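Chemist: Prediction below, plus the sequence it came from.
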Amino acid sequence: MEKGIQHIQISSFLTRSGLHCDTINLGYQLFGCSLGTAPIVVVNHALTGNSQVTGESGWWNEAIGEGKVIDTCRYTIIAFNVPGNGYGYNDQPIDNYQDFTAYDIAKLFLYGLEFLGVDSIYGLIGGSVGGGIAWEMAAQRPLLAAHLIPVASDWKSTDWLIANCLIQEQILNNSSRPVHDARLHAMLCYRTPQSFKEKFGRSWNETESLYNIETWLLHHGKKLQQRFQLSAYKLMNKLLQSINIEAGGLSFSEIVTPIKAHVHIVAIDSDLFFTPDENRETYRLIKQLGKEVSYHEINSIHGHDAFLIEFDQLETILKPIFGTNEP
C-alpha cells in the first residue's frame, strides 16, 4: 500500500519560543502494510528530503521497500513532512521560521501519530536533521518506540554545526541566488576532500572551461534552486542548528533514562557534521546509564552523505533490527 500525501490540521499550536499558530498543516504518507495490521516504523527525512521515502522518486528506496531491509511487506511506514518544507500542493511556507526548533517539529509529529491513533511504534529512524528530530521525539515520548535509530545525527547540534548553519543563513539572507549559493557551500560540508579527489581528480571540463568539481557544484546549486523554496531552506537550516534535547532544562541523563528504546547509533567515520567522536561520546553516556545501546560506524570517504551512498553497510547494520527476526 502506498498513499499520496494526506493532511492533518493541527489547531492552536504553541512553539517552545512562545509563537502561537492558529493552524498548522501536517502532511504525511503511508507505505507498506495497512495501518493497524503490522509493526510501525516512523521515518524522518533530512534537510532536502520529504515524506516520499520509497516508491517512485523515493529518496531512501535502497533501504525501504518490498524485499528491502525495512520491508514494506512486513511493516507500516509513516513519514511526515516537516511543515513548510515545500513538499505537497498545499504546504504553506513558515514565515516565522526562527521561532521553530527541532523540538517543535517533534511535537508536531507526535500530534500526527496521536491523530492516527498510534501510541507505540517498532522503529523510529531518521537521517541527519531527521535523526535529531527522532531524538527529540523520544525525549518527549520516552515509551513510544522499541528502537531509536539516529543515522548520521546526534541529540545536539555542535559548535561546528551551528557555525556552518550560521554561514548558510548568511548566504540565504544576502545572496542574489540564495538557494543556489547556499547549496554550493553545503555540499562542501556533506562530502570530504578525499571524496572529491576520488570523484574528480582535478579533471578539467573542456566544454565549460571549468574544473569538473566546479561544474558539479554549479549543477547541484541549480538543481536545488529549481525544486526547493527559499523559505523551506531557511526553516530546515534553522532546525538543523537547533537540535538539543537538553534545551528544556533537564540533563541528558534525566531525559535519556526514561527512554525505553534500544538506541542504535549509526555514525560515519568521515562525517564533518555529526562526527564519530561525538557519537561515540553519546554511546558512552548512554551505556553509563545502563541503557540498551549499540554503536555502528559506516566506513566511507564520502562524509555526511555516506548514509545516502553506502547502502550495503547500512543494510548490514539495520538487518538485525528489521530483518530476519519477527518484529
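Modeler: Done, it's in.
Chemist: only C-alpha atoms for contact and neighbour calcs from this point on.
Modeler: Noted.
Chemist: what's downstream of the host helix or strand of residue 28, the next helix or strand?
Modeler: Using DSSP states H and E, residue 28 sits in strand 20-32. Proceeding N to C from strand 20-32, the next assigned helix or strand is strand 40-44, under DSSP H and E.
Chemist: list the buried ones in that next one?
Modeler: 40, 41, 42, 43, 44 (16 or more other CA atoms under 10 Å).
Chemist: Over to stretch 114-128?
Modeler: 120, 121, 122, 123, 124, 125, 126, 127, 128.
Chemist: give me every residue that touches the residue nearest to residue 19 when sequence neighbours are not counted.
Modeler: Sequence neighbours aside, residue 99 is the residue nearest to residue 19 in space, at 6.5 Å (criterion: CA to CA, 6 or more residues apart in numbering). Taking CA atoms under 8 Å, 6 or more residues apart in numbering, we find residue 99 in contact with 15, 16, 17, 18, 19.
Chemist: Hmm, the second one is touching residue 104, no?
Modeler: Yes - using CA atoms under 8 Å, residue 16 and residue 104 qualify as a contacting pair, with a distance of 6.6 Å.
Chemist: Geometric centre of this protein: which residue is closest?
Modeler: The geometric centre of the chain, computed from its C-alpha atoms, lies nearest to residue 130 (CA atoms, centre = their mean), at 2.1 Å.
Chemist: try it against this one:
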Amino acid sequence: MLQEITIENFKNSAGTVQDIHLSYQFFGKKPTEAPIILVNHALTGNSLVTGSKGWWKELIGKNKCIDINRFCVLAFNIPGNGFKGPEDQFFENYKEFRLRDIAEIQAQALEKLNITKLFAIIGGSIGGALAWELAVLKPELAENIIPIACDYKSTDWLVANCRIQGHILNNSSNPVHDARMHAMTFYRTPQSLAQKFEGKRNRENQAFEVENWLLHHGEKLKNRFTLPSYKLMNHLLTTIDISDGTGNHLEAASRIKGDIHIVTVNSDLFFLAEENWNSYVELSLLKNNISIHEIRSIHGHDAFLIETDQLNKFLKPIFQSTIQANENNTSRTVWAG
C-alpha cells in the first residue's frame, strides 16, 4: 500500500525551504519484526519493487534473494518521479536539488518512521548512487551498502550524455519519447543490439527491427512517465557527488561504517566498470570491509536488470547471512518506536 510522509520546511542545497511529500511502500515483514532493507529505484523506476508488476521482482519477493518472508523491504519514491500520477509533487525549482538533498529527505523520513538501523541499502543506477549518498550522510545507518551499476560521482561522460538528454527534453516536439530512444542506445551495447536483431528488417514496414524497438520503448515510456519527472531525474544524475563539493570522494566513502558491496557491469557504457574498479582498489586501501563483483554481459548498463542469475549469485550470501543470524536470535536491525 502506498503511504505518504511529509518533511516539513525542508531546506535544499540552494537554500529554498519547502514541504516535501514523500511516498513509500513497505513489503514483507513488519519493520518491528525483521531486518529492514531500503531499496532505491532507478531513473524510471518507483517504489513498486516486487509483486507481479514489480520492476525488481526477480530479486525481491517470496523465496527470492531478498526474501520478503524474512525481511522488511522499504522503498521510497524520489519526490517528483510521478509514481502517484498527476497529483504527484512537481518541482518548478528542480534544478535547485542535488542527489544529496534526496538522501537528506530519506534520512529525515527514516527518523519520522522511527527507523534507526538498516540491514542494507541497495539500488541500481541512480538508485545505487543514492545509496552511496545516504551511506555517506549517515555512516552508521546501514550494515550493508550495495550500489549496483552506478558510481559515487558524476563523471564527465555521464554529464555529457545527460546534457544531450536535457536538450532533447527541452527541444523535441515529442520529448519523453525521443529522449528514451537516445537513452536506450547507451543503456545497451552494439554487441547486445547485434545479437538481438541481427540486422533484420520488419516484414510489414520494412524498417530495421532495431528502429521499431527504439520507437516501441519511446512510446512505452511516454505513456507512463511525465516530462517533469524525466527532467528532474536526468538533472539529478548530473549531481552525484558524495564528497559534497570537496572533490575528495575516497575520504567521504571511507567514513562509511557498514560493509560495501560494489556490483559493476563489465560492458556498462553509462557508469563505466573501470571507474568502479578504480574506486574499489583505492578505497580498499582505506577500508577493509569492501568487495566488488562484476556482472559479465554483452547487454551493457541494463545488465543489472537482465542478468538476474549473476546478481542473485553475488547478493545471496549477504542476505543469507542475516537469515542464519536471525535464526540464532541475533537480529541486527533496531526499530526505535
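Modeler: Cool, got the structure. Everything numeric here is computed off the predicted structure, so don't read it as measured data.
Chemist: that older thread, which of the buried residues of strand 40-44 of the first structure sit farthest apart?
Modeler: Greatest spacing in the buried residues of strand 40-44 of the first structure, by CA to CA: 40 and 44 (13.1 Å).
Chemist: residues contacting the aligned residue in the first structure for residue 35 of the second structure?
Modeler: Under the alignment (TM-score structural alignment), residue 35 of the second structure pairs with residue 39 in the first structure. Contact analysis of residue 39 of the first structure by CA under 8 Å, 6+ apart lists 74, 75, 76, 121, 122, 327.
Chemist: Show me the one in the contacts of residue 99 of the first structure that has more neighbours than the rest.
Modeler: Neighbour count (other CA atoms under 10 Å) singles out residue 15 as the most crowded of the contacts of residue 99 of the first structure, with 17 neighbours.
Chemist: what do we get in the second structure for that one?
Modeler: Aligned counterpart of residue 15 of the first structure in the second structure: residue 12 (TM-score structural alignment).
Chemist: what ranges do the strands span in the stretch 1-150 of the second structure?
Modeler: 3-11, 17-28, 36-40, 60-61, 66-67, 72-76, 118-124, 142-148 (DSSP state E, counting those that start in this stretch).
Chemist: one step back: please identify the residue in the second structure that aligns with the residue nearest to residue 19 of the first structure.
Modeler: Matched to the second structure by TM-score structural alignment, residue 99 of the first structure sits across from residue 96.
Chemist: Over to residue 233 of the first structure?
Modeler: Checking TM-score structural alignment: residue 233 of the first structure goes with residue 230.
Chemist: any idea what its match is structurally, helix, strand or coil?
Modeler: helix (DSSP: H, G, I helix; E, B strand; the rest coil).
Chemist: Next, count neighbours for residue 228 of the second structure.
Modeler: Residue 228 of the second structure: 18 neighbours (other CA under 10 Å).
Chemist: So the residue lying closest to it once chain neighbours are set aside versus residue 97 of the second structure, what's the distance?
Modeler: In space, and not counting its chain neighbours, residue 228 of the second structure is closest to residue 90: 7.1 Å by CA to CA, 6+ apart. From residue 90 of the second structure over to residue 97 of the second structure the distance is 12 Å, taken as CA to CA, to the nearest Å.
Chemist: Comparing these two, which residue is more hemmed in?
Modeler: In this view residue 90 of the second structure and residue 97 are compared by other CA under 10 Å, and residue 97 has more residues nearby, 20 against 15.
Chemist: Tabulate the strands of the stretch 1-150 of the second structure (JSON lines), appending distance to residue 179 of the second structure.
Modeler: Output for those, formatted as JSON lines (distance: least, CA to CA, whole Å):
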{"stretch": "strand 3-11", "distance to residue 179 of the second structure": "30"}
{"stretch": "strand 17-28", "distance to residue 179 of the second structure": "26"}
{"stretch": "strand 36-40", "distance to residue 179 of the second structure": "23"}
{"stretch": "strand 60-61", "distance to residue 179 of the second structure": "29"}
{"stretch": "strand 66-67", "distance to residue 179 of the second structure": "33"}
{"stretch": "strand 72-76", "distance to residue 179 of the second structure": "25"}
{"stretch": "strand 118-124", "distance to residue 179 of the second structure": "20"}
{"stretch": "strand 142-148", "distance to residue 179 of the second structure": "23"}
